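> Predicted coordinates and the sequence they were generated for:
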Amino acid sequence: MSIPKQTSKRRSTTWSVSLVAVALAAAACRPAPTSGARQPAPDFALQTPAGKTLKLADLRGKVVLIDFWATYCGPCKDSVPELERLYRDKKAEGFEVLGISEDSFVDAVPPFLAEHKMTYTVLLDLEQAAGEAYALRGLPQAFLLDREGRILDRWFGWEPGNAAAMRAAVERALKAP
């Protein structure tokens, strides 16, 4: 039994449209590639758990990795050892990590810091104003800034390959004039 040409064409068109839709949906779920234009990072002033205020602008001249996270986020917990290792390895070269907690309750943060032995700067975004300024699409989400405070790269979520990609991006940024 043969399939009429019109039915065959319709199936082919349906499959083509379906494949395009799946490809677009998959692309939307992947990290956005870094654009060639280095956009200025939104400035913010947030407090540490100890009450000290830090402004992003105060770190001009350093390469900065901003990591938005929360104590309840499993992938965020997985990223901490790698971020800590990267920070310890590169801080003497002018590299800073800012871990911005998106937790609504400040009491959850200090025990988390102690448990995970975090030595990089942690800031509290209790009202999620910084997260909103960076248009977060979930946690964790990280942004790498150059010495002028422009966004060089970004990562959405945490996967095993992120550590190597972040390290390579940080090393390139540190070598840049």
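Okay, I see it.

> switch to C-alpha atoms for all contacts and neighbour counts from now on
Fine.

> Could you look up the SS state of the spatially most central residue of the chain?
Nearest to the centroid of the C-alpha atoms of the chain, with distances taken as CA atoms, centre = their mean, sits Ala142, at 1.8 Å. Here Ala142 is strand, with the state taken from DSSP: H, G, I helix; E, B strand; the rest coil.

> So for Gln128, what's the nearest residue that isn't a sequence neighbour?
Leaving aside its chain neighbours, Gln128 sits nearest to Glu102 (6.1 Å; criterion: CA to CA, 6 or more residues apart in numbering).

> here comes the other one, which I'd like you to weigh against the first:
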Amino acid sequence: MDKKKRRLLIRTIILVVLAAAVIYTLYANFTKDERGVLKAGDQAPDFVLQDMEGNSHRLSDYKGQGVFLNFWGTWCKPCEKEMPYMENQYQAFKDEGVQVLAVNVGESDFQVNKFIEEHNLTFPVVVDSERDVQNAYGIKPLPTTLLINPDGKIERILTGEMTEADIKQHMESIKPN
């Protein structure tokens, strides 16, 4: 094989490798929204977060109960508006096997404690200070609520503000039989 043919072969191989890298990069970028996104029917990823008293709450500890998993922030007006409704329905459903777990995303204990006091919240409020759980669940807009059935599977993912009637209906849907 002469030098010209070998050079042509090497250049062709390099070109093919570069083209493959470009195609893979484009594919990865266009499909990244579909990868790692949770949907109804998926097992809810387990996590452990601390509440304001320093108690640990592990999602898997609630297996056998329905979990109304709400991601929120103190600055979020729709979140603030639905909190009293969540508290009312927590009181109605906590003895029927439905728990509320409110995950604050990345705010200070001071802000969260002030919010809990202002709204007289009695359900567990945990803080995701590093936003690890928010990222694991792929949570973008707040509020976002996941309805988790007693088997630990996601029934529904709800974004945006809910009325008290909505919350009651959703809690009823994840109540153990």
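That came through fine. Small disclaimer: the values here were computed from a predicted structure and weren't measured.

> hmm, back to that, the counterpart of the residue nearest to the centre of structure 1 in structure 2 - nearest residue in space that isn't next to it in sequence?
Ala142 of structure 1 maps onto Thr145 of structure 2 when the alignment is built from TM-score structural alignment. In space, not counting the residues next to it along the chain, Thr145 of structure 2 is nearest to Asn70; the distance is 4.3 Å by CA to CA, 6+ apart.

> Can you tell me the SS state at that neighbour?
Following three-state DSSP, the label given to Asn70 of structure 2 is strand.

> Just give me the match in structure 1 for it.
Under the alignment (TM-score structural alignment), Asn70 of structure 2 maps onto Asp67 of structure 1.

> The residue nearest to Gln128 of structure 1 matches what in structure 2?
Match for Glu102 of structure 1 (TM-score structural alignment): Val105.

> Surely that match and Arg131 touch.
Yes. A contact is recorded between Val105 of structure 2 and Arg131 when judged using CA atoms under 8 Å, the distance being 5.9 Å.

> Which of these two has more residues huddled nearby?
When neighbours are counted by other CA atoms under 10 Å, Val105 of structure 2 and Arg131 differ, and Val105 comes out ahead with 22 against 16.

> From Gln111 of structure 2, how far off is that one?
Summarising the geometry, the distance separating Val105 of structure 2 from Gln111 of structure 2, computed by CA to CA, to the nearest Å, is 11 Å.

> How about Lys3 of structure 2?
Following CA to CA, the distance that separates Lys3 of structure 2 from Gln111 of structure 2 is 72 Å.

> more neighbours, those two?
Neighbour comparison, Lys3 of structure 2 and Gln111: the larger count goes to Gln111, with 12 against 8 (by other CA under 10 Å).

> tell me the SS of the more buried one?
Three-state secondary structure (criterion: three-state DSSP) places Gln111 of structure 2 in helix.

> now do Ala130 of structure 1
Assigned with three-state DSSP, Ala130 of structure 1 falls in the helix class.

> what does it align to in structure 2?
Ala130 of structure 1 maps onto Val133 in structure 2, with residues paired by TM-score structural alignment.

> what do you get for Glu84 of structure 1?
In structure 2, Glu84 of structure 1 lines up with Glu87, judged by TM-score structural alignment.

> contacting residues around the strand or helix carrying that match?
Under DSSP states H and E, the secondary-structure element containing Glu87 of structure 2 is helix 77-93. Contact partners of helix 77-93 of structure 2, identified using CA atoms under 8 Å, 6 or more residues apart in numbering, comprise 72-74, 98-100, 119, 121-123, 142-143, 160-164, 167-168, 171.

> Off-centre distance for that helix?
With CA atoms, centre = their mean, to the nearest Å as the basis, the distance from the averaged C-alpha position of helix 77-93 of structure 2 to the chain average is 18 Å.

> Quick one: average offset of the next helix or strand after it versus structure 1, please.
Scanning forward in sequence from helix 77-93 of structure 2, with DSSP H and E defining helices and strands, the next element found is strand 98-105. With both structures laid over each other, strand 98-105 of structure 2 and its partner residues in structure 1 are 0.5 Å apart on average (mean CA distance after the TM-score superposition for structure 1).
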